[in-house]
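Undergrad: Build me a structure from this.
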Amino acid sequence: MSDKQIDDVTGVSTTGHEWDGIKELDNPMPRWWLWVFYATVVWAVGYAVAYPAWPLINSATSGLLGYSSRAEMRAQLDAIEAEKSGYLATIADSSMDEILADDALYTFAVSAGAAAFRVNCVQCHGTGAQGSAGYPNLNDDVWIWGGTAEDIRQTIAHGVRFEQDDDTRFSEMPAFGDMLDTSEINQVATFVASLSGEQGDADAEDMAAGAEVYADNCSVCHGETGEGDRNVGAPALNHAIWLYGSSVEDIARQVRNPRHGVMPAWQARLGDATVKELAAYVHSLGGGE
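TA: Next up is the predicted model:
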């Protein structure tokens, strides 16, 4: 005689389990669910046989197919490196004009240059290449030595005032504190500030005196109107972009005892291809000519 209880509402036998007056019906699982479950068991067994699955002391079972995710990743990396080496060789053998003219090569160079910039250049020029006091902003269109891609490459390759490189960019402003008295320095600083629109409180007499001092001592390098001279690395003075400050006091300090920044030459350290990639990236920031 069966001791199973039948549920009065559904007519289905119960499992005999009861919780707080609630009885569990002994409904069979759906057949489709059972077949799916059996299929997953078969799939799991087949997977464990075909692919690496069971851990050993120093490795794992290799599986009948001999598949390895590490080997697959290595093959992908090798393919990427092979493609990359092709680009690098082409960049090394190409001029900056040729790199800029080839869309695929230029895109690769800018991307690679951005990565190289984050490793080698952000310490001085900032993560956004915005620069800081004494370190040029590379986003604007003001360039002491020129802003073409080739000009930029030359500067990166050989540096500025980097004595270990014979081809370094070199310019040096003399200390006029040894040649001009304090009043003359203040007068010329006031005049130079006026070239970029900073008139200050100077009277006409001081401005005229400053213009005379400028003409006698500064115009030969910086130009009669402060336009600068890239051939000798003399910065323009008739705009509002200043490396060491734009106030009359800042300019006077620079005239009296100028600071000369040094940029290392990167050619020997990074190689020709990476230097060209950096030049392409810097040129792409918006200020390149």
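Undergrad: Please count neighbours and contacts with C-alpha atoms only from this point.
TA: Fine.
Undergrad: any chance you could map the strands in the stretch 1-150 of the chain?
TA: Remark: strands assigned in the stretch 1-150 of the chain by DSSP state E, counting those that start in this stretch are 14-19, 22-25.
Undergrad: Okay, buried residues for the last one please.
TA: Read it as strand 22-25. Residues of strand 22-25 classed as buried: Leu25 (neighbour count, 16 or more other C-alpha atoms under 10 Å).
Undergrad: With the first one instead?
TA: Burial within strand 14-19, assessed by neighbour count using 16+ other C-alpha under 10 Å, is assigned to Thr14.
Undergrad: Ok, stretch 214-225 next?
TA: 214-215, 218-219, 221-223.
Undergrad: Could you pick out which of the residues you listed are located in strands?
TA: Assigned to strands by DSSP state E, none of the buried residues of stretch 214-225 qualify.
Undergrad: Could you dump these into JSON lines with distance to Phe117 added?
TA: As requested, the buried residues of stretch 214-225 are exported to JSON lines (distance: C-alpha to C-alpha, whole Å):
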{"residue": "Tyr214", "distance to Phe117": "38"}
{"residue": "Ala215", "distance to Phe117": "40"}
{"residue": "Cys218", "distance to Phe117": "35"}
{"residue": "Ser219", "distance to Phe117": "36"}
{"residue": "Cys221", "distance to Phe117": "32"}
{"residue": "His222", "distance to Phe117": "31"}
{"residue": "Gly223", "distance to Phe117": "33"}
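Undergrad: what would the strands of the stretch 1-150 of the chain look like in a markdown table with distance to Gly197?
TA: Formatted as a markdown table, the strands of the stretch 1-150 of the chain follow (distance: least, C-alpha to C-alpha, whole Å):
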| stretch | distance to Gly197 |
| --- | --- |
| strand 14-19 | 89 |
| strand 22-25 | 90 |
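Undergrad: Also this sequence, please, to line up against the first:
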Amino acid sequence: MATKREFDEATRTETTGHEWDGIRELDTPMPRWWLWTFYGTIVWGIVYVILFPAWPLVHGATPGILGYSSRANVAADLRHAAETNAPLDARLMRTDIAAVEQDPELLSFAMAGGGAVFRNNCSQCHGAGGGGMLFSYPNLVDDDWLWGGAAADIEQTVTHGIRYEADPDTRYSQMPSFGEMLEPAQIDALVQHVESLSGNPRDAALAAEGAPLFAENCAACHGEDGAGGREFGAPNLTDRIWLYGGDPSHVHASIAQAHFGIMPAFGGRLSPSDIRKVAIYVHTLGGGE
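TA: A predicted model of the protein is given here:
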């Protein structure tokens, strides 16, 4: 059944038939330019889905007749970069790591690549600047190195990790939890002796009681003077650099419960060249030996 068409008297525009409180809605047509633009986007969309990957499928997407692939482009760029860098990579691996920092071209190449490797693989734990995190991850910009801070030592650590059981060449050490072996009073005395080694405030009488306990239980790894031992990854107790805190309560916790930090091995994740680059990068952060 045909309906009567109504027009607004002032504008002579047809209305939609809707009315609110005496106000009628005008059925104003869209501008022609807008309509043609809208139709153009529809045509463009149809052409795009024919030419390029578009509709998602279970195992990928429709490929498009042009065969374009952003993944293939990235892979090609990576291959090109690898081919371009191959001569410098080979030269880097031929050069003794201790001598790389004396070669400006190699050092610049290693720093650029090592910085990228560090940001992608190391900064999540050690921080963007290598400052580490108290009670968790070592500071890489100070001069305190449990396993050695020379570039070759750092390369070894990055390659095989620390206490990383999946790598048979990892460096391994374990401090026992003395809370299971010593009485609380003995641990208190031992804490005071350890505090005395670095010149921290301590109870002199308790520190004297702790000295023979230290010699009997700790000196084998930390040394008679407490200066540490890199063959065991034993920290230097005579400085004031403490990963797990150096106040009496934290020292007590370290002795009673011990810590067992693990660093993963990157030998199976990174190329030997990338490992060497990041070792050189870390070595130049400020704390390398």
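Undergrad: Once they're superposed, what TM-score comes out?
TA: Scored against TM-score structural alignment, normalised by the length of the first structure, the superposed chains reach a TM-score of 0.70; 217 aligned residues with a C-alpha RMSD of 2.1 Å.
Undergrad: about what we covered before: what is the nearest of the buried residues of stretch 214-225 of the first structure to Asp165 of the first structure?
TA: Checking those against Asp165 of the first structure with C-alpha to C-alpha, the nearest one is Cys221 at 23.8 Å.
Undergrad: need the contact list for the closest one.
TA: 228-229, 232, 234 (C-alpha atoms under 8 Å, 6 or more residues apart in numbering).
Undergrad: In PyMOL, how would I select just the buried ones from these?
TA: In PyMOL, this line selects whichever of the contacts of Cys221 of the first structure come out buried by 16+ other C-alpha under 10 Å:
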select buried, resi 228+229+234
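Undergrad: Farthest-apart pair in the contacts of Cys221 of the first structure, please.
TA: Gly228 and Val232 (8.9 Å).
Undergrad: What's the local residue count around the aligned residue in the first structure for Ala151 of the second structure?
TA: Superposed on the first structure with TM-score structural alignment, Ala151 of the second structure falls opposite Ala149. Each residue near Ala149 of the first structure was counted by other C-alpha atoms under 10 Å, and the total is 23.
Undergrad: wait, doesn't Ala149 of the first structure sit right on Ala280?
TA: Yes: counting by C-alpha atoms under 8 Å, Ala149 of the first structure does reach Ala280; the two are 6.4 Å apart.
Undergrad: tell me, what's touching the two both at once?
TA: Among the neighbours of Ala149 of the first structure, those also in contact with Ala280 (C-alpha under 8 Å, 6+ apart) are Met96.
Undergrad: Show the residue spans covered by the helices in the stretch 151-289 of the first structure.
TA: 182-195, 204-217, 219-222, 248-256, 267-270, 272-284 (DSSP state H, counting those that start in this stretch).
Undergrad: and what of the stretch 1-150 of the first structure?
TA: Using DSSP H, counting those that start in this stretch, helices in the stretch 1-150 of the first structure cover 31-50, 69-93, 96-101, 103-120, 122-125, 149-158.
Undergrad: mean shift of the last one relative to the second structure?
TA: Spelled out, that is helix 149-158 of the first structure. Taken over the aligned residues, the distance from helix 149-158 of the first structure to the second structure averages 0.4 Å (mean C-alpha distance after the TM-score superposition for the first structure).
Undergrad: packing partners for that helix?
TA: Judged by 3 or more C-alpha pairs under 8 Å, 6 or more residues apart in numbering; DSSP states H and E, helix 149-158 of the first structure is in contact with helix 96-101, helix 267-270, helix 272-284.
Undergrad: Out of the ones you listed, which gets nearest to Trp143 of the first structure?
TA: The nearest among those, by C-alpha to C-alpha, is helix 272-284 at 11.3 Å.
Undergrad: helices and strands around that closest one, which ones?
TA: Short answer (3+ C-alpha pairs under 8 Å, 6+ apart): helix 272-284 of the first structure packs on helix 69-93, helix 96-101, helix 103-120, helix 149-158.
Undergrad: rerun at 10 Å
TA: Here helix 272-284 of the first structure touches helix 69-93, helix 96-101, helix 103-120, helix 149-158, helix 267-270, going by 3 or more C-alpha pairs under 10 Å, 6 or more residues apart in numbering; DSSP states H and E.
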